[in-house]
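Participant: need a 3D model of the sequence below.
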Amino acid sequence: MQLELRHLEAVLRIAEAGSLGRAAVRLGVSQPALSAQLRRIERVTGGELFVRGRNGVEPTELGEFVLSAARRVLGEMEALAAGTRAAAPHPTLRLGCVLLVLVDRLFGHLEEELPDHEIDVTTEHSATTLTRMLGAGKYDAILYGEVGDHEVPLPDGVAARTLVPKEPACVRLSATHPLAGQEEIELADLAGETWTPLTDDGDGGPEAMTDACLRAGFTPKLRYRIADRKMRWELIAAGRAISMCQPTSPYVEGTVLRPLAGDPLTERIRIAWNRAALSQRRADALYRAAGRAYLDSVPHNAFYRTWWEARPELHPVLD
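Facilitator: Below is the predicted model of the structure:
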C-alpha cells in the first residue's frame, strides 16, 4: 500500500480531534474502520503514529514527523486547487452565509454581477464554522455578522470588507403583546420576558445581548434555541417568546417588529474571502450583489428606512 492524500487527512483529523472516535465522526466513517485504516498507515510508515494518553491519543515522534509532512502536502494541494479555481474563466462561487435577511434577496443580484458563474450558497448557523471552512478551502467567501465589539477571527490568506458597519437590533414580539402598540420599546421594559436567542455562535451575539440586558437592569431568560426561522416566528406569534431581530426583517403574520430605544445592541455585516480562490474583481462583484440585496430589504420597515436614510455614512459603496 502507498500513502495517499486521504491517509494523510485521516492522520491529521485524528490529531486534531484527539481521539479516534471524534475523528471518525468528522470523517464520516466508523471507529473500527478508522482504527483499521490507521494500522495500515502505520505499517507503511514503519511505526506507531499515536499513543493513548490521559486526554486521548497523542502523536509519537514519528507521528509528529508525519503530521508535519501531512500539513505541508495537504496545504499545497489546497493552494493548488484554489489557484486553479481562481484562474478558471467561470469558476463556481462557493459562498457560506449565516442567517442574514439579505441572503433571501441575494441570488438575483449574484446572477446580475456574475452571470456566467455557477453559484453554490450554503447556510450555516455558526460564524465559527464559516471561518473554519473558509480556511480549509471549503468556501471561497463567507457572509457573516459581528455583534457589538466582537471581531470574528479570520484564518491566514483571507481578506475581509465591511458591508454595513452598523445596524441596530430590534425586537420581534407577538402582535397581541402589551407593548406591541408602542413605536419603540425600552429594553428595560422587557425584563421578565422569555427570549428565543439566535443559534449562531462565534459572532458575539449571545454575550452582547446579555450585556445589554444587564445594563438595562435584568438578566434575560433564554429558552428555545431554534435554528429554523419559521418555527421561531410561530413561537413568537403564539406569545411564548420574543427575539432580537435585524431591522430589515420582513413582516411576519401575528408578530410586530419594534426598534429598541437608544440602540442598545448593534451588529455589522462583513464579507471575507480566500485571496487565492477569489480574484479582487469577483470579490468586488460579490460585495456589490450583497450590498444591493441589503438595500432591497431596507424599505421593509418604515422606522428603519428613516434611521438608515439619516446615516449615509453607513451605506455600502456600490460604484
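
Participant: make it CA atoms for all contacts and neighbour counts henceforth
Facilitator: Will do.

Participant: what about Phe303, distance to Ala272?
Facilitator: Using CA to CA, to the nearest Å, Phe303 is found at 30 Å from Ala272.

Participant: cool, and Tyr251?
Facilitator: 30 Å.

Participant: equivalent analysis for Leu260, please.
Facilitator: Counting by CA to CA, the gap from Leu260 to Ala272 is 29 Å.

Participant: between the two, which is the more surrounded one?
Facilitator: Ala272 (24 against 19; other CA atoms under 10 Å).

Participant: doesn't that one lie inside a helix?
Facilitator: No: counting by DSSP: H, G, I helix; E, B strand; the rest coil, Ala272 falls outside a helix, being strand.

Participant: my guess is it contacts Gly145. True?
Facilitator: No: look at Ala272 against Gly145 with CA atoms under 8 Å: they stay out of range, at 10.8 Å.

Participant: can you give me the helices in the stretch 51-200 of the chain?
Facilitator: Secondary structure of the stretch 51-200 of the chain by DSSP state H, counting those that start in this stretch: the helices cover 61-87, 106-113, 127-135.

Participant: please give me the structure for this one as well, since I'd like to look at both together:
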Amino acid sequence: MLGVADGAELPALAQRLGLGETAVRKRLRRLCGSGANPWLRRTGTDYHLTDRGRDALGAVGEAAAAGAAVCDLVGVDVLPMRHVRVVTAVLGSGSISGAARQLGLPQPSLSAQVTRIERRFGTELFQRTPGGVSAAPALVELLPHLRLLEKALSRLSATGMPDDDPTLPCDLEVVCEFGFAGLLDALREEAMVDVQQHIVSIPGPDWAPQMLSADICVYADLPLASLAVPAGWDTAVAFEEPAYVLLPPGVGVDGETVALRELAGHDWLTGPAGSRNHRSVLAVCRAAGFAPRVRFTALNGPSGRHILQEGAAVALTGATLIPAGAPRTVRLAEDVRVKVVVGWRPGGPATTTAGWLVRWLRGQHLRRLAERRPELLAELRADPAGWPGYAQD
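Facilitator: Predicted structure coming up:
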C-alpha cells in the first residue's frame, strides 16, 4: 500500500519488499479485491489507491512504522504478524495456557512457538514463574511499539483489509537429501514461507531432475565427489564438519582418531555403485593409498541400517550425520570434511528463504554438536582460521 502510494512500479516494489514480482502481484490482486469497494485499482500494469485505500493509508503507515521500530530493536528484517499476536496474547493472559485457550491452540504448540520467537529475536521476552509469565526487560522496551502496532492492525481489520503477512512467498518447493526435524514448522513460523518439502535420493555426479525443478535444494557435498552447480544457481555452505568412521564392535583403535590406512583390511559399506557416497569413499581411500573392499552398497534404508547394526563393515559419515542404529564412531585422522550445501534460484523469494535456511541449518548443527560432541565444538571454535563457520556468537 505504501509503495503504491509512493508511485513505485512493480520491479521497484518487489525489490523494496525483498520478494519476487509474482509474489507481489498476488498481494496487489488481493488488495484490488473482487467487491465493489477495493483498496487498490488496476489500470493496465499500474496500481492506484482508491478512496478506501487512501482512508486506510494512515493506519498502514502507523503499522509499518511500529513494525519497523520492533524490527530495529530486536535486530530482525521481517516481523510476522502472528508473532505479534502470540506475544501480546501471552502477555495479556499472563500464562501460556491462557493464551493457548484464547488462540485456540494446544498449549505445547504455543509454548514451542514462544520459544522459537524468543530464539528468532535473540532475547528472552517472558519471565516464567510457577504462577504464569510476565514481561522480561526486552519485552517491556518493545511494548509501546507492539501496542501501537496492535491498534493500527485493529483499525485495518475493521476496514476488511486482507489479514496476510505481505512477505509470505507461497508454493516454494524445497528438495532435501536428508530429513530435518522441525524444518517445515520453522519455515512457516519464522521464515513465513509456505513450502513443499521433498526428501529425495541424489545419487549421481550431477544434480538430479528433482533438484533442477525445485526452488531450493539441500544436499551433502562429499569429499572428492562434489556436485557441479548448474548455471544460474547460487549456493552457500550451511555447515561443514569432520568425517568420522563407523566401526564394527571389536575393532580396536589406539587414540581418539583412526587413519584411513588402518581400515584397509576391513569390509566397507557405501551407497549404491555410482552414487556420490560410493565415489567419495573410493576416491578418499585411494588418496590414502589403498582400494577399499566394498562388500555392501546400501548405506540408506533398512538393509544399510541392518548392516551397521550388525557391525559387518566400516563406513564414512560426518560428525553429526550419523545414521540411526549406527555403531560407535571415531574421527578420521585425515582432514576429510563433509559439507551441507543450500542451493537456490536467485532473484525471487527463494533467495531470502535460502539465506534463512542456511542460518537455520547452521544453528541446528551447532546445537547438535553442543549436545553430542561438545569437545569437538570447542576444538573447532578454537581454530577460527581452519573452521570459520564455528565462531562463538
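
Participant: all strands of the stretch 201-350 of structure 2, in order?
Facilitator: Counting by DSSP state E, counting those that start in this stretch, the stretch 201-350 of structure 2 has strands at residues 216-221, 234-246, 257-258, 267-270, 293-297, 315-318, 329-332, 337-344.

Participant: what would these look like in TSV with distance to His306 of structure 2?
Facilitator: As requested, the strands of the stretch 201-350 of structure 2 are exported to TSV (distance: least, CA to CA, whole Å):
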stretch	distance to His306 of structure 2
strand 216-221	23
strand 234-246	13
strand 257-258	24
strand 267-270	11
strand 293-297	11
strand 315-318	13
strand 329-332	16
strand 337-344	24
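
Participant: now for those, which one comes closest to Ile96 of structure 2?
Facilitator: Proximity to Ile96 of structure 2, assessed across the strands of the stretch 201-350 of structure 2 by CA to CA, is greatest for strand 234-246 (33.4 Å).

Participant: now the angle between strand 216-221 and the closest one, please.
Facilitator: When axes from the mean of the first three to the mean of the last three CA atoms, to 10 degrees is applied, the directions of strand 234-246 of structure 2 and strand 216-221 differ by 40 degrees.

Participant: hmm, who's touching strand 234-246 of structure 2?
Facilitator: For strand 234-246 of structure 2, contacts defined as CA atoms under 8 Å, 6 or more residues apart in numbering pick out 229, 308, 314-320, 326-332, 335-346, 358-359, 361-362, 365, 389.

Participant: mind listing what's buried along it?
Facilitator: Using 16 or more other CA atoms under 10 Å as the test for burial, strand 234-246 of structure 2 gives Thr235, Val237, Ala238, Phe239, Glu240, Glu241, Pro242, Ala243, Tyr244, Val245, Leu246.

Participant: ok, now which ones touch the residue nearest to the third one when sequence neighbours are not counted?
Facilitator: What sits nearest to Ala238 of structure 2 in space, not counting adjacent residues and going by CA to CA, 6 or more residues apart in numbering, is Val358, at 4.7 Å. Contact analysis of Val358 of structure 2 by CA under 8 Å, 6+ apart lists Ala236, Val237, Ala238, Val342.

Participant: same deal with Leu154 of structure 1?
Facilitator: Thr131, Gly135.

Participant: so what corresponds to it in structure 2?
Facilitator: Aligned against structure 2 by TM-score structural alignment, Leu154 of structure 1 finds its counterpart in Val229.

Participant: ok, that match to Asp206 of structure 2 distance?
Facilitator: 8 Å.
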